[in-house]
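[1] Take this sequence and fold it.
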Amino acid sequence: MSKTLALSSLQTIQKCFASCSIGCKPSDTLPKRIEALSSAGFEGIELAMPNLMAFASEILGHDVGPYDYDDLCAAAIEVKKLCASKKMTILVLQPFSNFEGWTEGSEEREDAFRRAKGWIRIMRACGTDLLQVGSSDSPASKIGTDRNRFVSDLQELAGLLAEHNLRLAYENWCWSSHAPGWRDVWDIVQKVGRSNVGLCLDTFQTAGGEWADPTTESGLIEDVSRDELEKTFNKSLEDLSATIPADKIFFLQISDAYKVDPPFSKEPDESGTMPRGRWSHDFRPLPYNGGYLPVVEVARAVLRTGFRGWLSMEVFDGGKDGKGKDYDIQAFATVGLQSYIKMLEAVAEEYHALQENPVAE
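    Now for the predicted structure:
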């Protein structure tokens, strides 16, 4: 585990931004998003499937759906060329969801593996070696709670990826029905036991699941005292730093969250989305732009493992009411880079302040 977090060591980290996290209107096309991010100083993108589908429809002149893999691969080749012209890396294809846990022989399981094979084709076309898989949020009544089944499915997916020297980054979604926390996905990744399977960690997913709650007046988990909440959360971050090897963290995503006012109902919405899922989709700004999560603390915990791989901004900023914002994408990308730099400076400076002025036992 890294003993220090000198700013100089953090400045070697490569900067990424999710393509789905910038742009607020149809005219903000994928090429314009890439141009804005490149101009701002980002070195890579997470390629989001909805953006690839929209780009494919635009350049091919007809609607392209999620199973139109020939068309999607043709578009992916063009995205690869575009990114190469800007000296940008396509870090990952995302978000691959609701994959694991379906009953053997079910239509859902057949569809999951059909999608996996199609997404592998797209990965090869666009030149990325990494697939982001979110822990399934399908109801437990449909996928069960048998972790062995989830492990087996991910082992099979890892085998398909390994045939093409591709990797899998498994992320805990804090509203997942079976693996909402980092401990859950780390346990699963350990049981999968494949060298090409690691973690995608996320400041929102960790703090939003273990510290905050969009259904309470305070915006915090309220079934324990504030002191106990802080103690438990800090212990979780300490355990993360001490437990996960740096080489099993494939990348780190960064975002904050708005406090929801009025709070959400604790029940799923009309679409069946759980409160934290709804919160994730529309209420996630850049750090230092109106959120309240302990983003720096989570990032510091991950970086204390010694991880110095890709750091990616994945935000979904619909404003404090979640209804959407109108902004210029170049200005947004520039603010994104400023937020990134400020956060890394805070990670280092606060850490060194703690070392210079330790709290008396």
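
[2] make it CA atoms for all contacts and neighbour counts henceforth
    Will do.

[3] With adjacent residues omitted, what lies nearest to L166?
    D129 (4.6 Å; Cα to Cα, 6 or more residues apart in numbering).

[4] let's see this one next to it:
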Amino acid sequence: MRTSIATVCLSGTLEEKMLACAKAGFDGIEIFEQDLTVSPMSPEEVRAFAARLGLSLDLFQPFRDFEGVEEEVLLANLRRAEAKFQLMQRLGMDLILLCSNVGTATINDDQLFAAQIRRLADLAAQYGVRIAYEALAWGKYVDTYQHSWEIVKLVDRDNVGLCIDSFHILSRGDDPAQIAQIPGEKIFFVQLADAPVLSMDILSWSRHYRVFPGEGGFELDVFLGYLVRSGYSGIVSLEIFNDVFRQSNVELTAIDGLRSLIWLQARTAALLATEEVRDNLNLVSLPGVQEASGFDFAEIRTEDPELIAEMLAQLGFSFLGQHRRKPVQLWRAGDARIIVNSQRSRAVTASVSGLSIQVPDPAAGRARASALLAKPVSRHHTKDEQEISGFRAPDATEVFFGSAALTAAWEAEFGVLPGTAQPTEKGSIESIDHINLAQPWQAFDESVLFYTSVLNLEARPGTEVPSPMGLVRSQVLRTADGGVRLALNIVPQGLDATIDRHHEYPEHVALRTDDVVALARRAQAAGMEFLQVPANYYEDLVARFDIDEKSLATLKELNLLYDSDEHGVFLHFYTATVGNMFFEVLERRDGYDGYGAPNAPIRLAAQFEHNRFNRS
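    The predicted model follows:
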């Protein structure tokens, strides 16, 4: 599938945008007129630069407010159009986007629309230019793709076809199925955009909140499937208006955009696999999807491993050994493994730096990640050590694929013998339940796509949590059975550049047990410091739940938090924050499957207060 992206999607100058698109691997770009207008490069220089980069110049856009006007206005519009056609000749471009009129149209008449566009087409033919007519969702008279297709048929010119834009169709709740009935050769261009499902006017939604495929709520694999059924064989491009993208690193955004198209191709190919349909787009599939069964390990980077070692021992972890060659420790409780890494950790008090998931075929997982443009990271190893290679997520977390065989191999480097059993007394840590990762505000959508596409996780509906630091946006990603769960929390904008590190958003590893009360008592006796929960919380708890006095006293004594739903009960506590991370210990009873979301504001406020009064 030939891929393209509109320059309006990206930050920077036109030259920087073109470089980023070529580096990411796009086949071509759409030139947004404003990017050209403000560029110091002449059209001829842009054309030559694109040729050197191996980029095609696919679409010049937009040409607005043309049809449905009085004759005097039409003549002015034709003069304006001819100047653009001459400009396109200098650029070496042959396709222009004509948007349905939103501002100057005064006559609602399809025959007139067609007649006026026919005159534009005849003028364009003199310059070898084709016209892709697009129905804007807020067009004054033409606002659906079905209507624009009727007009294109009335125009009846070889150089006039449709531009199909997913946002303008799906934002209206329109059914894209009829796209499959349009002859593919009359679809001149395709633009894709996803978007979160919001309740707001479509224009504002479009101009500020579009995202790349896989980062919103639209079923773009179904949409692209209809395009395949039409016989379309042209370019598939991205047109994303997003305030964050236009402030973010241009190279990373370009990679994110291409990753979204690679992911979407694979999703669509799988959707069409059972149909006998000719795929003129030549959709590319990805290496086999890996179903994760659980976490292999979580890694904590720290310059002072004793800080973390003490907390792990208090929680009942066993020290299994230090790596025979590196300043790296391995701790384990049940199936939960924590790696404490002191390499390259100067000035890092403590931070969640990596994770590994168990999959049936780690090699296939790595191949899939590579195909999705994930940036590789590798750990230095000697020839007699297990190679551990992974990928760097957009939030800088290092992600690895593991298996029972690989785990046994690298555990041996810590002196662990095969089959080493772990204590299983009541109230022991059983496994890593989930990992909570903080996201820079500009990388949140990119991270959601990375973890869902590379790790094959499903994104659950997001939530927003109030905190003293601002409104925290949270998104849970997980496998269907809950064996792997990630919670991504976006750092409020500007927080990562505030006055000092004590206001950074902390991350954590959540550990599961079958008896949180017993574990909390043992940890408390071992000297563990818990996050202090305010008394007001427990008063509110009594008002919301039917909790007896004895149970309430236990909750208060151990700083435990409580939640319940129609399935069961959730009990959990938090350790004190060390550096930029902490541990959560939780117990799920009788099928409770949530995360204690009502308690998140309590935790955030308590951590804020603790950090505010305990500055080092």
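
[5] Could I get the TM-score for this pair?
    With the length set by TM-score structural alignment, normalised by the length of structure 1, the two chains reach a TM-score of 0.73; 276 aligned residues with a Cα RMSD of 1.7 Å.

[6] Residue in structure 2 paired with the residue nearest to L166 of structure 1?
    The equivalent of D129 of structure 1 in structure 2 is D94 (alignment by TM-score structural alignment).

[7] What segments of the stretch 1-150 of structure 2 are helices?
    Counting by DSSP state H, counting those that start in this stretch, the stretch 1-150 of structure 2 has helices at residues 14-24, 33-37, 43-53, 71-91, 110-125, 145-155.

[8] Quick one: work out the angle between the top helix by length along structure 1 and helix 30-40.
    As assigned by DSSP state H, the longest helix anywhere in structure 1 is helix 329-356. Relative orientation of helix 329-356 of structure 1 versus helix 30-40 (axes from the mean of the first three to the mean of the last three Cα atoms, to 10 degrees): 40 degrees.

[9] what's helix 329-356 of structure 1 packed up against?
    Counting contacts by 3 or more Cα pairs under 8 Å, 6 or more residues apart in numbering; DSSP states H and E, helix 329-356 of structure 1 is packed against helix 7-10, helix 30-40, helix 295-303.

[10] and the second one, which stretch of structure 2?
    Going back to what we said before, that points to helix 30-40 of structure 1. Counting by TM-score structural alignment, helix 30-40 of structure 1 pairs with residues 14-24 of structure 2.

[11] Give the buried residues for the matching stretch.
    Residues L14, E15, K17, M18, L19, A20, C21, A22, A24 are the ones in stretch 14-24 of structure 2 that count as buried (16 or more other Cα atoms under 10 Å).

[12] still on that earlier bit, ok, the residue nearest to L166 of structure 1 - how many residues close by?
    Look at D129 of structure 1: counted by other Cα atoms under 10 Å, it has 20 neighbours.

[13] need the contact list for it.
    Listed by Cα atoms under 8 Å, 6 or more residues apart in numbering, the contact set of D129 of structure 1 reads L91, V92, M123, N165, L166, R167.

[14] what does A510 of structure 2 give?
    Per Cα under 8 Å, 6+ apart, neighbours of A510 of structure 2: I432, D433, H434, I435, N436, F583, E584, V585, L586.

[15] which two in the residues you listed are spaced the farthest apart?
    N436 and L586 (13.6 Å; Cα to Cα).

[16] and those two? which has more neighbours close in?
    For N436 of structure 2 versus L586, the count of surrounding residues by other Cα under 10 Å is larger for L586: 28 against 22.

[17] Quickly find the element holding that one.
    strand 581-589 (DSSP states H and E).

[18] Likewise for L406 of structure 2?
    Counting by DSSP H and E, L406 of structure 2 is found in helix 404-411.

[19] Specify, as a residue range, where that helix falls in structure 1.
    Going by TM-score structural alignment, helix 404-411 of structure 2 sits over no part of structure 1.

[20] Thanks again, I'm all set now.
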